[in-house]
Every structure is written in C-alpha cells, then in structure tokens.
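> sharing a model prediction with you, sequence too.
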Amino acid sequence: MTECIDPTTVKPASGSGTLTMYNRDCIKGMASLLPPESVDVVVTSPPYNLGIEYRSYDDRISRDEYLRWTAAWASEVARVLAPSGSFFLNVGSKPTDPWVPFEVANALRGVFVLQNTIHWVKSIAISRADVGDYPGLDGDIAVGHYKPINSRRFLNDCHEYIFHFTLKGNVPLDRTAVGVPYQDKSNIARWTAARGDRSDLRCRGNTWFIPYETIKRAKDERPHPATFPPRLPEMCIKLHGLDRCDLVLDPFSGLGNTAVACARLGVQFIGFEIDPFYFSESVERIRRAAGQAASGQGRHMQNSLFQKG
C-alpha cells in the first residue's frame, strides 16, 4: 500500500482548532512527526482483530501478533502523551471472543495506568416497573441501535469498553463537563457544598449511553465497518478538560469522527489513517464539520509544528 506522507489540513470556519490528517501508518507517523509529551488527549479505536471486513487491513492475524502490534503503537502513544494527558481507548468484542478488550488492556499494563473504565452503552431497555414512579417515564423504553444475534447461547451485544489510561493514574478530570442534572434538586445543596459550588450537575458515572445516528444507506453514510459516533470523542475530550486540551490525536482515524468532535469543540487535531479510501472519506466529513463549526466556539490557535509537508 502506498502511503502519502504529506498532510491534509482543514481550517475550521471559526479560525481555530486546525485539523491535520495523514494517510499513513500511525506508528511511523507518530515516530516521525510528534515530539515527546506533545499530545494532551488521545481518543482512538484500533482494529479489534475480530475478523471485521476492512478494505485493506487484515483483521484476522494471530492473537500474539495482534498484541505485539498493540504494544508497538501504544508505546508511541505513551511517548507523545503529555504527563497530564488522557488516553481513551475504545475496544469491542464479540460473544465468541469476549477476551479481546481485557487482553488489550493487559498488554498496556506497565506502560499506562488504567484510571477509569467507561462502558459505552449503544442500546438499552428500561422497564417502567423496575424504576417505579420516575419523573418523565410513562412506560417501558428501548432505545439505541445494536446488531441482533441469532443464537441460543449469546445475548445481543449492546456495549463496548472505553479504557481511560493515563501515565500515572492521577490526572484530574472535569466530571461535570459531561455531567447530568440532579433529579432530586434537594441534593444540589447536599452534595455540592463540599465542592464549593451549587451546580445542578453531578458526575455522569462510567456508563455512557451514546447511540449511533439512524441511517438509511449504510454503505453511503457509514462506509467504515467499525467506527464510533462523534459524540463519544467529544465527551472524552470534555471529560479530560477543554481548558487543558491543546492537541488531540487519533492514530486510527477511520472516518474522522474524532476530528469532527474537535471541529465542534475548536480543538487542534492530528490523525492518521492508513487506508486511502477511509482517509478520503474522512477528509470530506471533516471539511463538512469544519464548515459547520460555530464561529467563536473554539479558542485554540494552530500550531505550525503540524503544518509540515
């Protein structure tokens, strides 16, 4: 596969948060382009090695080879991550191979500290009888999207993991940036006094319901077989803290949804995607998102370091 080492740079209409994409291998790209401790937040979802049909990547290599490759790219992430940075790693599994997320997390042990484990809930069913007299809930609900499994042994797989890694395990987070309002408003005074504020928001916790957008034509609207919605990296970046985030990295950019989140937030982005087709698709999506970014929403200026090429 021929790689293009020249960057494609998108400048949002707001004038802040330059978005830079490379069509090349992420290990080589990080090693040659990114200085040590230069990245504040990493949000990514590498191939899971579950036999997913990508256009140009073999997702059926041996588990040992896959874990060695995981350790190789993760070591580059560790090198470029700032001491106070956050690394959000999305890993899924399948019922016949449920160990992948845990083996990947274990492969990173010793390089990173697992500070938080977040459950990305893609679909959920809530029974009215289970929650009792809950405000706003008039009946049973079932929301979100999932791929149904025709099996007598396995349940439908409705969630994936987001592992929040840091270098020391002591990175402070902006928990209320992705918080939810208190249902019982009397708890505002009770639980916020210790924090010194009276915010109507509490920590969301480690279960995040983030559904996919409903689409009509999967091949046209979501041509990549395994990607997260932009809302997921947006929440990760906010949780880390926008005021401490000058550069976001996605080593496996796919359709560019982390970059789309950065365009919305006005944060500078650099990403790598090895497949030419996915790269081309991502650039178009990023350009559309950058054009839609609200003027004045972002606060970050471009860094000439990533304008090489």
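Looks like it arrived, so ask away.

> from now on I want contacts and neighbour counts done on CA atoms only, so please keep to that.
Noted.

> check the offset of the helix or strand hosting residue 22 from the chain's centre.
Secondary structure from DSSP states H and E places residue 22 in strand 19-23. Distance, stretch centre to chain centre, for strand 19-23: 17 Å (CA atoms, centre = their mean, to the nearest Å).

> again with stretch 99-117
So, by CA atoms, centre = their mean, the centroid of stretch 99-117 is 16 Å from its chain's centroid.

> buried sites along it?
100, 101, 104, 105, 107, 108, 111, 112, 113, 114, 115 (16 or more other CA atoms under 10 Å).

> any idea how far the first one lies from residue 161?
The reference is to residue 100. 11 Å (CA to CA, to the nearest Å).

> what's the overlap in contacts for those two?
91, 92 (CA atoms under 8 Å, 6 or more residues apart in numbering).

> second one coming, line it up with the first:
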Amino acid sequence: MIRARRETLGMHTLIRGDCLSVMRRMPAGSVDVVVTSPPYNLGLAYRSYKDSLSEESYLDWMEVICSKVARVMRDDGSFFLNIAGSSAQPWLPFELMVRLRKLFTLQNHISWIKSVAVGEVTHGHFKPVNSLRYVNRNHEHIFHLTKQGDVELDRLGAGVPFTDKSNIHRRQHREDRRCRGDTWFIPYETVRSRQARYSHPGTFPVALPERCIRLHGVKPDMIVLDPFMGTGTSLIAAESLKIRSIGIEADTTYVRFARKRLRAMIAQGDGTDALMEDGTQ
C-alpha cells in the first residue's frame, strides 16, 4: 500500500499515492472535470506499474477506477478519458466503454489525430508500425463521458475560426468561431531522447487536456482532476487556464518531474518554458 503524500503548489495539489485509495477519501461530487490518460495495457515500460495485465484484469481494474471517478465527479461534470488500443488489441478501448455504460453516458467520442497525410504531405508525428498486416496507428481515442449525457459544453471555447468568412454573416454567427468537431489534430514534437520525455513512456501534448477543459467550459471556481498525473501535463494545462487542479500519481519520480514543471511554469508566469518541453505527461 502506497502511503499518500500531499503538497500544494499555487492553485494545484499534487498527491503521491494510489489513485483508488486517494479518490475513496475525496468528497463526493467535488470535481468538475476529470481528464486523464491511464496506462493502456500495451506493455509499456512504466517505472512502477506493470502494463501487461490480462485483458480481463485490466478491464476489471479500470472499471473500479472509473466508478471512483463517477463518485467524485459533479452531476454536471465531464470525464475525458484518453486511451488507445493496439493493432493486436483493437477491441480494448471499446470493451472498456461497454463496461462503463453502467456508470456513464458516452456524450462525445473524439479522435485525437497525431499525424495525418494531406495529399502527399504528412503533418504531425507518429510511431511507425513494422508490420506486413497493419497500418500505422496515427490516432487515439478521447471518450467524453458524463453522468446523464446532458452536460452543456462551450463548443466555441474549444472551437476554430471560419475558413470561409462569409459563413459568419450568411449563417448569422455572432463571432468568427465554429465548433471544432470530433476530430482533433494535435501534433507533438518528435522526442529524441529519454531525458527530453522525462523517462515517461506515455505522453500527450498540453494542448489536449487544455482543449478538453475548454470544451467543458472554464469557470472561475472549477476543479480539474487527473488520477494518472504522470509528469503533470493536465496540471500544466490547468495552470495555463488559471484554474485549480488535483493530480494523483503513484511514482515518486514522476511526481518530482511534475513538481519541477509546475514550479517553472508558475515562476515564469506565462508558462512558455514549461509548455515548450514537448508536452510530455
């Protein structure tokens, strides 16, 4: 059993501990947005977690964790779950979603596009698959889960400007902004060394949790929770939006990296240095 240790940096709380134990002690209905990327059970080399459970054991474990997420989340809250399958385990994310139907409604299913080819030009970064059977996997899932499926979103807050500006007046839009839709192209830079990625095998860009929070809607007193904090990317996103956050992480080394990144961003003020460190989680 990991004994939880808690510290506060600015508006943010970092907790070293097991997320199940920590969430059991959190007040019910105390969190507005949960955004996280748990281990995918793909055999990645985490420092203190075995990422190679049987599929059934992994699904059982994630179901219990998500039940605790449902307890601490407000009735009008949003749970953004970033997860991916593999060529060998393509059903895993969808098997999990079927299990979670008893806890949540799948309000939106967003595809995070990490790399895309437009014509003959490739944009973004991907990890190539060396296979005669499978194509490269250039996307991951973001499942937007809510309790009843009726959470009103700030679609324009996470939106994009119109390409055809005539649409603004022709369709009577109040501003040069439209819904981004359910495909999000968020590239991240190629990581060239283990040091550059904080020795963490699972990464996502800061723009991903920030966009999730913006889609839910940023409110002054809201709280964001990441039960698999890693090296603090969700907390960095919360700091950039000037809202409170709680991060839980079992690995002491990752907590130390998260603390270092968050301190640097708070000290910087605008967070430029922290955000440019390739967005590793």
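Nice, I can see it. Treat the numbers as computed from the prediction; the structure is a model and nothing was measured.

> so after superposing, what's the score?
Taking TM-score structural alignment, normalised by the length of structure 2 as the basis, the two superposed chains have a TM-score of 0.92; 271 aligned residues with a CA RMSD of 1.6 Å.

> about what we covered before: which helices and strands does the strand holding residue 22 of structure 1 pack with?
strand 4-10, helix 257-265, strand 268-272, helix 276-292 (3 or more CA pairs under 8 Å, 6 or more residues apart in numbering; DSSP states H and E).

> got the contact list for the second one?
This means helix 257-265 of structure 1. Contacts for helix 257-265 of structure 1 (CA under 8 Å, 6+ apart): 12, 17, 19, 43-44, 227-231, 233-234, 248, 250, 253, 268-271, 282, 285-286, 289-290, 293-294, 297-298.

> quick one, helices of the stretch 101-250 of structure 1?
Remark: helices assigned in the stretch 101-250 of structure 1 by DSSP state H, counting those that start in this stretch are 128-131, 186-192, 218-221, 231-240.

> show me which strand runs longest in structure 2.
strand 73-83 (DSSP state E).

> for that one, what is the distance to the chain centroid?
11 Å.

> before we move on, back to that, out of the helices of the stretch 101-250 of structure 1, which comes closest to residue 149 of structure 1?
Minimum separation from residue 149 of structure 1 across the helices of the stretch 101-250 of structure 1 (CA to CA) falls at helix 218-221, 18.6 Å.

> mean deviation, that closest one versus structure 2?
Once fitted to structure 2, helix 218-221 of structure 1 is off its aligned match by 3.3 Å on average (mean CA distance after the TM-score superposition for structure 1).

> any idea which residue sits dead centre in structure 2?
For structure 2, the residue nearest the mean C-alpha position is residue 36 (3.9 Å; CA atoms, centre = their mean).

> correct me if wrong: that residue contacts residue 226.
Yes: shown here, residue 36 of structure 2 and residue 226 form a contact pair, counting by CA atoms under 8 Å, at 5.1 Å.

> related to what we said a few turns ago, translate the residue nearest to the centre of structure 2 into the numbering of structure 1.
Matched by TM-score structural alignment, residue 36 of structure 2 corresponds to residue 44 in structure 1.

> ok, residue 179 of structure 2 touching residue 159?
Yes: the criterion here is CA under 8 Å, and residue 179 of structure 2 meets it with residue 159 at 4.6 Å.

> trace residue 9 of structure 2 over to structure 1, please.
Per TM-score structural alignment, residue 9 of structure 2 is aligned with residue 10.

> ok, residue 175 of structure 2 next?
By TM-score structural alignment, residue 175 of structure 2 lines up with residue 199.

> burial count for its match?
15 (other CA atoms under 10 Å).

> same question for residue 118 of structure 1.
18.

> how close does it get to residue 30 of structure 1?
26 Å.

> by how much does the strand holding residue 22 of structure 1 deviate from structure 2 on average?
Strand 19-23 of structure 1 sits 0.7 Å off on average (mean CA distance after the TM-score superposition for structure 1).

> where's residue 168 of structure 2 relative to residue 157 of structure 2, distance?
Distance from residue 168 of structure 2 to residue 157 of structure 2, by CA to CA: 16 Å.

> do residue 22 of structure 2 as well
31 Å.

> can you find the partner of residue 234 of structure 2 in structure 1?
Checking TM-score structural alignment: residue 234 of structure 2 goes with residue 258.

> ditto for residue 51 of structure 2
In structure 1, residue 51 of structure 2 lands on residue 59 (TM-score structural alignment).

> go on, residue 201 of structure 2?
Under TM-score structural alignment, residue 201 of structure 2 pairs with residue 225 in structure 1.

> for the closest residue to residue 85 of structure 1 other than its chain neighbours, helix, strand, or coil?
Nearest non-adjacent residue to residue 85 of structure 1, counting by CA to CA, 6 or more residues apart in numbering: residue 40, 4.6 Å away. Three-state call for residue 40 of structure 1 (DSSP: H, G, I helix; E, B strand; the rest coil): strand.

> okay, now the residue lying closest to residue 174 of structure 2 once chain neighbours are set aside: neighbour count?
Distances taken as CA to CA, 6+ apart place residue 168 nearest to residue 174 of structure 2, at 7.2 Å, with adjacent residues excluded. When neighbours are defined as other CA under 10 Å, residue 168 of structure 2 has 17 of them.

> can you check residue 89 of structure 2 too?
12.

> show me what it aligns to in structure 1.
Match for residue 89 of structure 2 (TM-score structural alignment): residue 97.

> quick check: stretch 171-182 of structure 1 aligns to which part of structure 2?
Going by TM-score structural alignment: stretch 171-182 of structure 1 matches residues 151-162.

> quick check: end-to-end length of that stretch?
Note: stretch 151-162 of structure 2 ends 25 Å apart using CA to CA.

> who touches it?
76-78, 168, 176-180, 211-212, 214-217.

> repeat that for stretch 113-128 of structure 2.
136-140, 183-190.

> out of these, which are buried?
137, 138, 139, 140, 184, 185, 186, 187, 188.

> my read is that the fourth one contacts residue 90, right?
Okay, so that is residue 140 of structure 2. No: the criterion here is CA under 8 Å, and residue 140 of structure 2 misses it with residue 90 at 11.2 Å.

> can you pull out the strands in the stretch 51-200 of structure 2?
73-83, 105-113, 115-118, 121-124, 139-146, 183-185 (DSSP state E, counting those that start in this stretch).

> tell me the spacing between the corresponding residue of structure 2 for residue 124 of structure 1 and residue 136 of structure 2.
Mapped onto structure 2 by TM-score structural alignment, residue 124 of structure 1 lines up with residue 116. Applying CA to CA, the value for residue 116 of structure 2 to residue 136 of structure 2 is 11 Å.

> what about residue 93 of structure 1, neighbour count?
18.

> just to revisit the earlier point, wait, the match of residue 36 of structure 2 touches residue 89, no?
Yes: using CA under 8 Å, residue 44 of structure 1 is in contact with residue 89, at 5.4 Å.
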